[in-house]
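Participant: give me the fold of what follows.
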Amino acid sequence: MSEDIAPEVPPRLDRRQTGPVTLRRGRVPSTTTDQRLLDKRQPSDWLHTDPWRVMRIQSEFIEGFGALAELGPAVAVFGSARTRPDDPAYALGIEIGRLLAEAGYAVITGGGPGAMEAANKGAYEAKGTSVGLGIELPFETGINDYVDLAINFRYFFARKTMFLKYSQGFIVLPGGFGTLDELFEAVTLAQTQKVTQFPVVLMGTAYWQGLVDWLRERVLADGMISPGDIERLTLTDDPHVAVRTIIEHEGPSS
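Facilitator: Got it, this is the predicted structure:
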């Protein structure tokens, strides 16, 4: 054999390129993607794999963007699902929803019971747009009856994107971990300038004052945040002040 003629190299059976992904040795599947697609006897496990979840995630963003793109100016109202109708916070939520609707804002909540239901009820009774962004949970109770436009999500991060993308600000009623999660995500995104001109109003001084004091006296004093980060939070008991705070930052479009 001539030295300038390379011998034929057999195909590498221990390596496969699937798009940008390289598989080697034990990672190489025994069948090809086409075979698995066309094989009617294939198992249903693929429905639960991460690549397929990407498609579900994509569909949630598409559905959310499509449903909310023409919503207009809106404000997200957060609060506990455990708030009872006889709780003063429930009445406060109704008033917040009513005032926002009268100011020309759609009201977006998590769509559940409690404080969320109250805000949706206020918007509904004021003939405004009442939106609920639900989430799949083991103990979910479904979308409350005062929601006109409802979207249910599997993934928290897709749902959170909708709250932030389509809201001019947050009004936060007393709540637990879920409410705190939304609150701190909002102020973090404002702090890091991922969102700008984004007011956050805490409704209920008796409930929130201790948290604000701790942030100022401990977190700020230790240099973990800046003075401007505290100033992003408006603390009030007056629903008119809450709505006016939103309007002063960015009023509804004409």
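Participant: when you work out contacts or count neighbours from here on, use the C-alpha atoms and nothing else.
Facilitator: Will do.
Participant: where do the strands sit along the protein?
Facilitator: Shown for the chain, the strands assigned by DSSP state E span residues 15-18, 21-24, 74-78, 106-109, 130-135, 149-153, 170-172, 200-203, 233-236.
Participant: count the neighbours of the closest residue to A101 other than its chain neighbours for me.
Facilitator: Distances taken as C-alpha to C-alpha, 6 or more residues apart in numbering put G128 closest to A101, at 4.7 Å, once the chain neighbours are dropped. Taking other C-alpha atoms under 10 Å as the criterion, the count of residues near G128 is 23.
Participant: my guess is G128 contacts E102. True?
Facilitator: Yes: at 7.2 Å, G128 and E102 qualify as touching, with contact defined as C-alpha atoms under 8 Å.
Participant: in the stretch 1-150 of the chain, which spans are helices?
Facilitator: 33-38, 50-68, 88-102, 115-125 (DSSP state H, counting those that start in this stretch).
Participant: right, and these - which one's nearest A242?
Facilitator: Nearest to A242, of all these, is helix 88-102, at 8.0 Å by C-alpha to C-alpha.
Participant: run this one through as well so I can compare:
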Amino acid sequence: MAHLHRQHGHGHGHDREIETLEKFDEAVARGSLVGRRVQSLDLMDRTFALLSADATAAVFLGCRMAPDAAAKVRADGALVFPPVPDVPFDPYRGLLYTPDELFAGLAGDGYEATPDARTYAWFQRTMRDGDIFASMLRAVHDDAISDALDERLAGVPVVGVMGGHAMARGTDAYAGAARLGRSLARAGLTVATGGGPGAMEAANLGAYAAPHPDGMLDEALLLLGKEPSYAPSVGDWARVAFEVRSRWPGGGDSVGVPTWFYGHEPPNAFAGHIAKYFANATREDGLLARCTAGVVYLPGAAGTVQEIFDNTTPNYYESRGEPTPMVLVNRTHWTEHLPAWPLLRALAEGRSMEPRIALVDTVEEAAEALLRLGGR
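Facilitator: Coordinates of the predicted model:
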């Protein structure tokens, strides 16, 4: 489904998709569901509409329907993939996740009862079992998430902020990453991160703070510092984040792209839209490919190094077109502790990506460098 869309752009394929009841009602009002793809809708109250509309060549993915409605659309020639029972996620979902959805039940029953934790537990169990049906459900889910992410980011300038999960709240580094996210968002860019804790949460927090007065971020950082890390208690860590969101509603939007592969790392609550994957390789490649306005790399360890060179390869070969900006932050970290910068600079020498890379000392310089390299 989504692979064709990603190869050929954001054209008519997405126009055929129906992910909300509002879009369903609009299609029925025009008298036809012909060729439409209807994803994950509860259509139990739309029986008359299904009985009256032409559903030739339509596809219903995980939609709840009355038996007579399901029989009728099948008779029209539609394909009907029924909801999958007894799994804690919807493999056919048409929209990205929200923090409220993934953390539902946190306040009452704790993190282990949330859809996020229950899905991770299912993932761990089925990975051990080697169940081919579970493997298929994971693949369908991840493709649906990629499709939803494409729709969300179509035509939007996206800047990635990569960095380690170990960066604790209450530190200068965390505050700096948050200010970076705020600066990028205020420059009109959509911030995208790996969607987890640490540097990723900080950048999403900064984007959330962008519409608010400057003092809001300072207060939020103090509040978050009460729970510096998701270990030992994910629940306490997440509850403070939701307290910030409740105290300062109406925050700016950003995207998080986490994975259940690293299930011990929870998603953060500041990304307005969350594309959570089972397959980490799909998640990594998809995140970097969508960073059309470039990527800022904060200090990190193996995962961040991998992201640097995952992005270097298409920039080196220009396989995604013109190279996108890459800004590494913290000279000491990237030249001495983990010397990725000398290798990146050597690879870039004499190629079109050479004027699109930069090494800066501080996060305050990073946003300016990225905008300059991107010609903004």
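Participant: TSV please, covering the helices of the stretch 1-150 of the first structure and showing distance to G79 of the first structure.
Facilitator: Converted to TSV, those look like this (distance: least, C-alpha to C-alpha, whole Å):
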stretch	distance to G79 of the first structure
helix 33-38	45
helix 50-68	21
helix 88-102	9
helix 115-125	5
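Participant: most packed of these?
Facilitator: Among the helices of the stretch 1-150 of the first structure, ranked by average contacts under mean count of other C-alpha atoms under 10 Å, first place goes to helix 115-125 (a mean of 29).
Participant: quick one: map D361 of the second structure onto the first structure.
Facilitator: Matched across to the first structure, D361 of the second structure falls on D237, judged by TM-score structural alignment.
Participant: in terms of contact, does its match touch G204 like I think?
Facilitator: Yes: shown here, D237 of the first structure and G204 form a contact pair, counting by C-alpha under 8 Å, at 4.9 Å.
Participant: more crowded one of those two?
Facilitator: The residue with more neighbours, out of D237 of the first structure and G204, is G204; 19 against 15, by other C-alpha under 10 Å.
Participant: next one: that one relative to D34 of the first structure, how far apart?
Facilitator: To D34 of the first structure, G204 of the first structure is 59 Å away according to C-alpha to C-alpha, to the nearest Å.
Participant: tell me which of the helices of the stretch 1-150 of the first structure lies nearest to W214 of the first structure.
Facilitator: Proximity to W214 of the first structure (C-alpha to C-alpha) singles out helix 88-102 among these, at 22.7 Å.
Participant: mean distance between that closest one and the second structure after superposition?
Facilitator: After superposition onto the second structure, helix 88-102 of the first structure sits on average 1.1 Å from its aligned residues (mean C-alpha distance after the TM-score superposition for the first structure).
Participant: whereabouts in the second structure does that helix align?
Facilitator: Going by TM-score structural alignment: helix 88-102 of the first structure matches residues 172-186.
Participant: can you check stretch 171-183 of the first structure too?
Facilitator: Mapping stretch 171-183 of the first structure onto the second structure (TM-score structural alignment) gives residues 296-308.
Participant: circling back to that earlier point, so which of the helices of the stretch 1-150 of the first structure is nearest T109 of the first structure?
Facilitator: Taking C-alpha to C-alpha, helix 115-125 is the member of the helices of the stretch 1-150 of the first structure nearest to T109 of the first structure, at 5.5 Å.
Participant: does A158 of the first structure really touch F61, like I thought?
Facilitator: Yes: counting by C-alpha under 8 Å, F61 is a contact partner of A158 of the first structure at 6.2 Å.
Participant: thinking again about what came up before, what does the match of helix 88-102 of the first structure contact?
Facilitator: Residues outside stretch 172-186 of the second structure that contact it (C-alpha atoms under 8 Å, 6 or more residues apart in numbering): 159, 161, 167-169, 190-191, 198-199, 202-211, 221, 252, 298, 363-364, 366-367.
Participant: related to what we said a few turns ago, ok, the residue nearest to A101 of the first structure - contacts?
Facilitator: Contacts of G128 of the first structure (C-alpha under 8 Å, 6+ apart): 98, 101-102, 104-107.
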